[in-house]
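**Student:** just need the structure, nothing else, for what follows:
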Amino acid sequence: MTTPPAGPRLLGPAEVRQLADRLDLRPTKQRGQNFVIDPNTVRRIVREAGVGPDDVVVEVGPGLGSLTLALLDVVRHVVAVELDDRLAGLLAETVADRAPDHADRLAVVHADALRVDALPGPPPTALVANLPYNVSVPVLLHLLALLPSLEKGLVMVQAEVADRLAARPGSKAYGVPSVKAAWYADVRRAGSVGRSVFWPAPNVDSGLVAWTRRDPPATTATRQQVFAVVDAAFAQRRKALRGALRPLAEAAGRDAGDLDAALRGAGVDPLARGEQLEVGTFAALAEGLLVVPGDRPRPADHP
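**Tutor:** Below is the predicted model:
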């Protein structure tokens, strides 16, 4: 009779502090280091992420390994991207100690997630992470663009950022992160996380954001062109779109008539504001304003 692999021994408050002491580690706000010390929280994250034995998961900022250990118990493979050299060096050792039967499922990449341009191993299918709060949105958008194989994900971020990512047109929280995330995926709020599950406890509340990949809007505009319109529309939130987009139009060699024609073509009231538009409308605006007739999007623009 074959003995089933032993499950990982998850990290609690004492184990997290012991590992930190071993490295003489003092968590820094600069790198957004707040370590999860509650096993139930990491189990919840894995459960809410909906990952299973066929998934290859990217984890950014694994830290001391709290979430990594919980993921290894469920998924086929974890690629952990860690910027801190001490943490990156210790992670494999921690997994070998606390989850020896699952250690071969882990690959550690010592790198800045914002600068990663490739990952080892099979194409990842999910992103599950307690993202460093100071760079959470740029990291999420970078990985969604870089890794078209990602089908789904769940990330823990600052509560305010979670609200923005999942916001819908017309809401106060709706803005640049909302639209850019919607280019790649259907995004939803997946719950809240209390401050007491972290060490050190952060000064902000945390939220979970789940997403499922979908195709971007059908358009001849590139992603970069659409995002340029999004950035311009929200650069001065109180301005109507006719005024907010004028500098972008002028930079593209278009005049006021071209801008008005683009707004009409996209079915947009010139006096509307960016927070009223969904991502498909921004794509239509970019197509009318920035695409030269005869242009075709390059494959890399639609990851």
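**Student:** only C-alpha atoms for contact and neighbour calcs from this point on.
**Tutor:** OK.
**Student:** burial of Val46, as a residue count?
**Tutor:** Counted with other Cα atoms under 10 Å, the neighbours of Val46 add up to 23.
**Student:** actually His102, not the one I typed
**Tutor:** By other Cα under 10 Å, neighbour count at His102 equals 21.
**Student:** that one contacts Asp73, correct?
**Tutor:** Yes: assessed by Cα atoms under 8 Å, His102 is found in contact with Asp73 at 7.2 Å.
**Student:** identify the contacts common to these two.
**Tutor:** Pro8 (Cα atoms under 8 Å, 6 or more residues apart in numbering).
**Student:** quick one, strands of the stretch 201-303 of the chain?
**Tutor:** Listed in chain order, the strands of the stretch 201-303 of the chain (DSSP state E, counting those that start in this stretch) span 206-213.
**Student:** helices along that one, start to end?
**Tutor:** Remark: helices assigned in the stretch 201-303 of the chain by DSSP state H, counting those that start in this stretch are 223-235, 241-244, 246-251, 256-265, 279-290.
**Student:** figure out which of those is closest to Gly153.
**Tutor:** helix 279-290 (20.0 Å; Cα to Cα).
**Student:** now for the closest one, which elements pack on it?
**Tutor:** Here helix 279-290 touches helix 176-184, helix 223-235, helix 256-265, going by 3 or more Cα pairs under 8 Å, 6 or more residues apart in numbering; DSSP states H and E.
**Student:** buried deepest among the ones you listed, which one?
**Tutor:** Most buried of these, by mean neighbour count (mean count of other Cα atoms under 10 Å): helix 176-184, with a mean of 23.
**Student:** what angle sits between that helix and helix 279-290?
**Tutor:** Helix 176-184 runs at 90 degrees relative to helix 279-290, counting by axes from the mean of the first three to the mean of the last three Cα atoms, to 10 degrees.
**Student:** centre of the chain to stretch 242-261, how far?
**Tutor:** Its chain's average C-alpha position is 31 Å from that of stretch 242-261, according to Cα atoms, centre = their mean, to the nearest Å.
**Student:** over to stretch 259-278?
**Tutor:** Relative to its chain's centre, stretch 259-278 lies at 28 Å (Cα atoms, centre = their mean).
**Student:** what's the spacing between Ala244 and Ala286?
**Tutor:** 14 Å (Cα to Cα, to the nearest Å).
**Student:** err, Arg246, not the other one
**Tutor:** Where Ala286 is concerned, Arg246 sits at a distance of 13 Å (Cα to Cα).
**Student:** common neighbours of the two, please.
**Tutor:** Common contacts of Arg246 and Ala286 (Cα under 8 Å, 6+ apart): none found.
**Student:** which one's more surrounded, these two?
**Tutor:** Comparing Arg246 with Ala286 by other Cα under 10 Å, the one with more neighbours is Ala286, at 27 against 18.
**Student:** and for comparison, fold this next one:
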Amino acid sequence: MTEHTNQANQDERTAGESQLLGAADVRRIAGESDISPTKKFGQNFVIDPGTVRRIVREAGVTAHSRVLEVGPGLGSLTLALLETGAHVTAVEIDPSLAQRLPETVAQFMPDTVDHFTVIRGDALNLSPETLPEYAPTGSQSDDSFMLVSNLPYNVATPILLTLLERFDNLDRFLVMVQKEVADRLAAKPGSKIYGTPSVKLAWYGRAERVGLVGRNVFWPIPNVDSALVSFVRYANAENTNEAKKDTNGSDAAGLPYTTGTARPISPINVEVDREQVFQLIDTAFGQRRKTLHAALKKLVPEEAFKSAGIDPTRRGETLTISEFAALAGALQA
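**Tutor:** Here you go, the predicted model:
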């Protein structure tokens, strides 16, 4: 690329025509930094500005948002997030990408560098202790944040469940994942793809697939289709009782949401230990073709099924998260 062409591109960005990364920008940055996408980290970089703007729009990111991005890569989505004025913290496991990203932000959106942070590390190691600026405060102030990411496809589900477990102020996410993974995350009881990711995610909130993404928006082009998954966390236990009193609306699915927060109310109406519920889920789906009576015989006595109102001849793949919770509650009674 000639000096004249570089200057022309910079003039375009100054004029506000585009501050996001296109295909030529992505390849140039990768070449200058001697970066090659690797299967080890599940890297496929988005090269289409329209796609990242769509993700940001679907996520509802505004200038008031606090956004965690996992796997920013070369910065395509990062710039689209920063374009809104949001405060963004990007977590990148690849040291070369983590080192290059601040330079890209400074080059393409210099006015946003003061509300952007990049952390080199593994998202599976994040916790309120390692990421104190996102730690729940327990105060009346809004400490919530959202996750908006093109997640590494090989570890997408563990990342989501780990972050939801460790950060109870992570109240929503919009992520791009492999289509098959998206379908499993949003699957409902009784379907063939309903499994442990589906029901465990339902413990925390409500997920739905909100769109498909074509393969040609990536470099390199992946061998799988991609999709977007949207998630909203249930109102927490402290607010749920009050929320049930004040509910005055329904979401698109006809389910109630809490006044003023648009956060759905949890269908779980018993006080139960999450780890015990997840143990039942893992065991039931570990032998998903068996009946609950057979799969859970070492964990659940006959009287617990009766107390929870669950037919033991059913299979785990037919149970909702509230029914798994009811079964756990019966064990604690």
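**Student:** mind putting the helices and strands packed on helix 279-290 of structure 1 in a markdown table, distance to Gly65 of structure 1 included?
**Tutor:** Shown next, in a markdown table, are these (distance: least, Cα to Cα, whole Å):
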| stretch | distance to Gly65 of structure 1 |
| --- | --- |
| helix 176-184 | 27 |
| helix 223-235 | 35 |
| helix 256-265 | 50 |
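**Student:** and those: which comes nearest Asp97 of structure 1?
**Tutor:** helix 176-184 (37.5 Å).
**Student:** have a look at how far, on average, that closest one is from structure 2.
**Tutor:** For helix 176-184 of structure 1, the mean deviation from structure 2 after alignment is 0.6 Å (mean Cα distance after the TM-score superposition for structure 1).
**Student:** do I have it right that Arg53 of structure 2 meets Thr78?
**Tutor:** No: using Cα under 8 Å, Arg53 of structure 2 makes no contact with Thr78, being 10.3 Å away.
**Student:** more crowded one of those two?
**Tutor:** When neighbours are counted by other Cα under 10 Å, Thr78 comes out ahead of the other of Arg53 of structure 2 and Thr78, with 30 against 19.
**Student:** please say which position in structure 1 that one maps to.
**Tutor:** Per TM-score structural alignment, the equivalent position to Thr78 of structure 2 in structure 1 is Thr68.
**Student:** skipping adjacent residues, who's closest to that match in space?
**Tutor:** Nearest in space to Thr68 of structure 1, with sequence neighbours left out and distances taken as Cα to Cα, 6 or more residues apart in numbering, is Pro62 at 6.3 Å.
**Student:** likewise for Phe227 of structure 1?
**Tutor:** Distances taken as Cα to Cα, 6+ apart place Lys180 nearest to Phe227 of structure 1, at 7.0 Å, with adjacent residues excluded.
**Student:** next: Pro8 of structure 1.
**Tutor:** Nearest residue to Pro8 of structure 1, sequence neighbours excluded (Cα to Cα, 6+ apart): Ala99, at 4.2 Å.
**Student:** ok, now Arg209 of structure 2?
**Tutor:** Take Arg209 of structure 2 and drop its neighbours on the chain: the residue closest to it by Cα to Cα, 6+ apart is Val229, 4.5 Å away.
**Student:** try Pro200 of structure 1
**Tutor:** Counting by Cα to Cα, 6+ apart, the residue nearest Pro200 of structure 1 is Asn34, at 5.6 Å.
**Student:** thought the one you found was touching Trp199?
**Tutor:** Yes: using Cα under 8 Å, Asn34 of structure 1 is in contact with Trp199, at 5.5 Å.
**Student:** the two: who's more crowded?
**Tutor:** Neighbour count, other Cα under 10 Å: between Asn34 of structure 1 and Trp199, Asn34 has more, with 21 against 17.
**Student:** number of residues surrounding the equivalent of Glu32 of structure 2 over in structure 1?
**Tutor:** Matched across to structure 1, Glu32 of structure 2 falls on Arg22, judged by TM-score structural alignment. Residues lying near Arg22 of structure 1 (other Cα under 10 Å) number 10.
**Student:** ok, which of the helices and strands packed on helix 279-290 of structure 1 comes nearest Asn203 of structure 1?
**Tutor:** When those are ranked by proximity to Asn203 of structure 1 (Cα to Cα), helix 176-184 comes first, at 22.0 Å.
**Student:** ok, residues contacting the closest one?
**Tutor:** Outside helix 176-184 of structure 1, the residues that touch it by Cα under 8 Å, 6+ apart are 137, 141, 144-145, 164-168, 187, 213-217, 227, 230-231, 234, 278-279.
**Student:** now, of these, which are buried?
**Tutor:** For these, a burial check counting by 16 or more other Cα atoms under 10 Å picks out 137, 141, 144-145, 164-168, 187, 213, 216-217, 227, 230-231, 234, 278-279.
**Student:** burial check on the closest residue to Ile29 of structure 2 other than its chain neighbours, number of neighbours?
**Tutor:** Spatial nearest neighbour of Ile29 of structure 2, excluding adjacent residues (Cα to Cα, 6+ apart): Leu74 at 7.6 Å. Counted with other Cα under 10 Å, residues neighbouring Leu74 of structure 2 total 30.
**Student:** kindly report the same for the one 5 residues further on.
**Tutor:** Leu79 of structure 2 sits with 24 neighbouring residues when counted by other Cα under 10 Å.
**Student:** what of Pro100 of structure 1?
**Tutor:** Around Pro100 of structure 1 there are 16 residues (other Cα under 10 Å).
**Student:** mind checking how far the aligned partner of it in structure 2 is from Ala308 of structure 2?
**Tutor:** In structure 2, Pro100 of structure 1 lines up with Pro110, judged by TM-score structural alignment. To Ala308 of structure 2, Pro110 of structure 2 is 58 Å away according to Cα to Cα.
**Student:** same check on Leu79 of structure 2?
**Tutor:** Here Leu79 of structure 2 is placed at a distance of 50 Å from Ala308 of structure 2 (Cα to Cα).
**Student:** go on, Thr320 of structure 2?
**Tutor:** Taken as Cα to Cα, the span from Thr320 of structure 2 to Ala308 of structure 2 is 13 Å.
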